[in-house]
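K.L.:
When you get a sec, could you give me coordinates for this:
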Amino acid sequence: MPIQPDPDAHPFWRFSLDRYGRSGVPPVCLEIQDETGSDVNLLLFGLWLGSEGWCITGAGAARCAEAVAAWHAEIVRPLRAVRRRLKGWQVCPDAPRETLRAGIQKWEIEAERLEQDMLFALYEGLLVAEPALVEADPDRAAAMAGNLDSFAALAPKGKGAAEPRDKLVALCL
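P.N.:
Got it, this is the predicted structure:
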């Protein structure tokens, strides 16, 4: 479902819509999510920070992950689970089921946008209150890869493979 970017949205959300809309990006994000248990919004956040020339430290990544963990677990994941469960379920007629599924997907995307709003607000606070948690790095590809590693290391299954990470960085530069 393509989402129309809001010109007034913060730069992280605009970045996410642009990059996730690129061919090849969604399957690589989902591959990393499946391999590590990572939150795709945190992966996109790491990519966006890196694209802006920022490296997030391990402590900064942990702070961000903790800030959105409950929201992601209690709101985003359940909406996703219901949407996925409805796909192809033959308990009711196709048309009404797909209408319901599309509505749930709309709310799932809105929940993800709100999660990104939380991350963007946290980023602004880190730059002001705790600048040591975010460091400048002019090598944007290296910053993006390092940020992905920082967030993947916090995921339930630990670090992800370098191959999908590097592919994702190349697709998002």
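K.L.:
Please count neighbours and contacts with C-alpha atoms only from this point.
P.N.:
Fine.
K.L.:
Please name the residues that touch V134.
P.N.:
Taking CA atoms under 8 Å, 6 or more residues apart in numbering, we find V134 in contact with 54-57, 60, 126-127.
K.L.:
Got a quick PyMOL command for the buried subset of the residues you listed?
P.N.:
A single PyMOL command is used to select the members of those judged buried by 16 or more other CA atoms under 10 Å:
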select buried, resi 54+55+56+57+60+126
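K.L.:
so C55 is in which element?
P.N.:
Following DSSP states H and E, one finds C55 within strand 54-56.
K.L.:
Here is the second sequence; please produce its structure so I can put it next to the first one:
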Amino acid sequence: MAAPPKFLDYVLRYYAVEGVSKACLALQETYNLDVDLVLFAIWLGAVRQIVLSDENLTSADALVTTWRDQIIRPLRVIRRRLKATGYPFTHTDIEKLYRDVLGAEIFGEKIEIAVLEAHSANWPDHANIDFRDAISANLAKVIGYFGGTPEDAGPQIETLVNATQSI
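P.N.:
Predicted structure coming up:
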């Protein structure tokens, strides 16, 4: 039996599925949540059939909150400003800086992904739970944790659950 995909490998394949990035970004914009935590919740449900407990979600978020707030989000703000800017520099200079900041943001997210995977290494897998149910429960928990309701995020949840069948 093949080993289950590592979190980053899974994320790279999953995020390429049509509709996933749009659904994740909609959740990020609506609830100001951490997309890496959303992807973590999906991976735990899809690959390890883990339903997140309140304690597990809280501890995972506590582990990455400072990183997200002091590194990832500021890089995202800078990247977005560069994209929307009218600075008087040459276009190629701004494009290069934009790509460099985007690369730093993505690299920072990869670090967060590695931290989350390591944090969950000793959590027991639950092979007797349907992965779709585990993903739905995990997404509802993450969205609720960030102040949203699963009902309001229904279309995004449906897209994200269905996308797992494409990888």
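K.L.:
Which is the succeeding secondary structure element to the strand holding C55 of the first structure?
P.N.:
Counting by DSSP H and E, what follows strand 54-56 of the first structure is helix 58-71.
K.L.:
just checking, next helix/strand downstream of that next one?
P.N.:
helix 77-86.
K.L.:
before we move on, the earlier item: just give me the closest of the contacts of V134 of the first structure to R77 of the first structure.
P.N.:
Nearest to R77 of the first structure among the contacts of V134 of the first structure, counting by CA to CA, is G60 at 23.2 Å.
K.L.:
buried ones in the helix or strand hosting K106 of the first structure?
P.N.:
Here K106 of the first structure sits within helix 94-129, counting by DSSP H and E. By 16+ other CA under 10 Å, the buried positions in helix 94-129 of the first structure come out as 97-98, 101, 104-109, 111-117, 119-120, 122-123, 126.
K.L.:
same deal with stretch 10-22 of the first structure?
P.N.:
The neighbour-count criterion (16+ other CA under 10 Å) identifies 12-17, 19-20 as the buried residues of stretch 10-22 of the first structure.
K.L.:
Stretch 24-38 of the first structure now?
P.N.:
25, 28-33, 35-38.
K.L.:
What range does it cover in the second structure?
P.N.:
Counting by TM-score structural alignment, stretch 24-38 of the first structure pairs with residues 19-33 of the second structure.
K.L.:
For the matching stretch, which outside residues touch it?
P.N.:
So stretch 19-33 of the second structure is contacted by 14-15, 34-35, 38, 143, 146-148, 153, 156-157, 159-160, 163 (CA under 8 Å, 6+ apart).
K.L.:
Now with 6 Å, please.
P.N.:
The list of residues contacting stretch 19-33 of the second structure from outside it, by CA atoms under 6 Å, 6 or more residues apart in numbering, reads 15, 146, 156.
K.L.:
again, but for stretch 91-104 of the second structure
P.N.:
R79.
K.L.:
Please work out which residues of the first structure line up with it.
P.N.:
So stretch 91-104 of the second structure sits over residues 94-107 in the first structure, by TM-score structural alignment.
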